[in-house]
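Engineer: no sequence on this one, just coordinates:
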């Protein structure tokens, strides 16, 4: 369910690098318009309406609280990486963002028809796969999309197109492994897959610290390809487990909460990585060693998700993965 949203950031560096190099950086934003319009038309024409929609009033107060809180959080995380930002401004933005988001959470828990149904987090499999576990590994794994092209350009002296053409192979690995995920989950179940894959993915993130400018291109490509495969295993597993105990009537509210939390985790991931990189660089230009330290930190953050996945049981999500039942080959 999350393949498109996860593949986009992987393809982004290649497309963005080409647009920046050969057209204009402004087209990084303009190109989203035709894609969005096409997606809206396809959704309207292809998605069936099987039930009569139930009309509810739009949660405008919840929309304002969540929107303002998220915007302030993004501004605050961005200010952390800015060299000329004053400390009291950063503290004010982040403090106000946390306060407004806390108020938004309180409001959503008490509202009759909230914009975000936070009560869904009481479902254990959703909470583990997307908050206590999935939130941490999303922060660690998503940072690679930001840090790796930056390291190739600032540390290794590559152009935006060259960096994008290398990181793009992670998308190929992500797509290919998806064909095997139903069988993998059916054979091993969510718990065993996540307990095995999380340390491997964490090591692969930390392993970028060992990358050298003199390394042969085929080794770099192979490593990024393997990373893309294991990251896809992680996100395919948590994405499918997250909705395994969601009732049909809760799916619309689940979708809204899922993608808001996903975007929040990605924003925190990029903002935290940028802030730590600026801190390591001491306000100057980041060196290759700064990137190496940061990749190790991101690997440790990813590894921390393992503590949450250890709380899963072999039966969690079995009715989705088919674990314990023979898989049809037809």
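Structural biologist: Cool, got the structure. What you see is a predicted model; the values in this text were computed from it and never measured. Numbering: from 1, shown residues only.
Engineer: Could you use CA atoms for every contact and neighbour count after this?
Structural biologist: Fine.
Engineer: how about the helices in the stretch 1-150 of the chain?
Structural biologist: 3-22, 27-30, 32-46, 60-81, 87-110, 124-127, 134-150 (DSSP state H, counting those that start in this stretch).
Engineer: Out of these, indicate the one that is most buried.
Structural biologist: Each of the helices of the stretch 1-150 of the chain was scored by mean neighbour count; the highest is helix 134-150, a mean of 24, by mean count of other CA atoms under 10 Å.
Engineer: ok, structure two:
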């Protein structure tokens, strides 16, 4: 193992989080710039969705293999290579002169992103003591919440005052700095792979996940796509998923080890996190759209309003450790899911007549509780996972996470479209957005009873909750 300088857990978390922020920011900034990019390439804005889906397809295909690659070559080397691939893909995107070139470049970028996030989480899990994990994960989760709210206003500013190509060029200095910091501070944690690479499992999981993600994506965007094509893509993806499940039961070392779901802390976190991630995918989509379409505010102003959720997430990182130490994971997750869901439901009542100060305050508090839920789920998931299975756990967790984020956009879009049609509107009205928020709220509420199945002492070694347990630093 390489022996770089030993950093504090905060330094490690920030290094890993910077890569996550780069990926999260890139996707949300790009969505705002698509109409401008379409004019550059001389194509319809509808066709620009290929630049989004090619990236998602790369994520779906390569995230399952990230754990094996990290075990085979070492987490540090894999993480550094992932940042390099993402950065090179960003440069290629910025140089694109045609849409097909951009689609290929985005796929390359997505290949790096597929390794960057799960391997970055693996670096954190193997670098930080369990007693410091809650604090470290709090820092790690901030970019995931910050990127989607910073992205839209930043994208609007870039396309208004500069070239859209700077959306991609901004990743270059961040990527170079990230590689330097990883080289200097991160150890090359390495576990011998439990078995040979599961090639058949890789093919089946890639087909299943790429078709499911692609089907959800085109289902959410619908324009110009027949329902039969969408349903056919989803059906084929489901068939490949069933084929993978059969394969995983028969092979000794599957690519995605579903037996990890038998661990109560991991399995419950995956199930509850799946519902919570649907909300995580829906909120950054619904809220800016409601403010711009329903309230009539500009993209820049809506970005400033939604930024309040990011402020709440920053406040959370300071208070999550004492909250979890006082109440433990189970109680925190059960009651916090109810509070976060209630604050999400309040978004359905937002109207232009509300004072903006009140809306900002509610979004700030909502961002706090949403961030606390994500941090707790992402931490307790690994409380009982053995070190030699940690890479498999991060691959599986990240795969489910990516699928559910896509599901969140799809669900909110379908509800919004259905309500618009039922009400006979040509475009979504505020009542249609309210319906979408309430449906997503109901899904979010389902996470609470699932979390109630956690053991009372779940993750106690990470928080110091309970008598006679170590106290975190």
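Structural biologist: On my side now, so go ahead. Everything numeric here is computed off the predicted structure, so don't read it as measured data.
Engineer: equivalent range in structure 1 for stretch 200-217 of structure 2?
Structural biologist: With the alignment judged by TM-score structural alignment, the segment of structure 1 matched to stretch 200-217 of structure 2 spans residues 61-78.
Engineer: After superposing, tell me the mean distance of the matching stretch to structure 2.
Structural biologist: Between stretch 61-78 of structure 1 and the aligned residues of structure 2, the post-superposition mean distance stands at 2.3 Å (mean CA distance after the TM-score superposition for structure 1).
Engineer: Show me what that stretch is in contact with.
Structural biologist: Here stretch 61-78 of structure 1 makes contact (CA atoms under 8 Å, 6 or more residues apart in numbering) with 90-91, 93-94, 96-101, 103-104, 107-108, 114-116, 264, 267-268, 271-272, 274-275.
Engineer: let's see it at 6 Å
Structural biologist: Here stretch 61-78 of structure 1 makes contact (CA atoms under 6 Å, 6 or more residues apart in numbering) with 90, 93-94, 97, 100-101, 104, 115, 271.
Engineer: Counterpart of residue 270 of structure 2 over in structure 1?
Structural biologist: Under the alignment defined by TM-score structural alignment, residue 270 of structure 2 corresponds to residue 130 in structure 1.
Engineer: returning to what we had before: of the helices of the stretch 1-150 of structure 1, give the one that comes closest to residue 233 of structure 1.
Structural biologist: Closest approach to residue 233 of structure 1 among the helices of the stretch 1-150 of structure 1 (CA to CA): helix 3-22, 10.9 Å.
Engineer: Give the other helices and strands that the closest one contacts.
Structural biologist: For helix 3-22 of structure 1, the helices and strands in contact under the criterion 3 or more CA pairs under 6 Å, 6 or more residues apart in numbering; DSSP states H and E are helix 160-167.
Engineer: Following the chain onward from the helix it packs on, which element is next?
Structural biologist: Once the chain leaves helix 160-167 of structure 1, the next helix or strand it forms, by DSSP states H and E, is helix 169-178.
Engineer: Where does that following helix end up in structure 2?
Structural biologist: Aligned by TM-score structural alignment, helix 169-178 of structure 1 falls on residues 308-317 of structure 2.
Engineer: Looking at structure 2, name the residue matched to residue 18 of structure 1.
Structural biologist: Residue correspondence to structure 2 (TM-score structural alignment): residue 18 of structure 1 is matched to residue 157.
Engineer: no, scratch that, I was asking about residue 46 of structure 1
Structural biologist: In structure 2, residue 46 of structure 1 lines up with residue 185, judged by TM-score structural alignment.
Engineer: What's the separation between the residue opposite residue 433 of structure 2 in structure 1 once aligned and residue 34 of structure 1?
Structural biologist: The alignment partner of residue 433 of structure 2 in structure 1, by TM-score structural alignment, is residue 291. Counting by CA to CA, to the nearest Å, the gap between residue 291 of structure 1 and residue 34 of structure 1 amounts to 35 Å.
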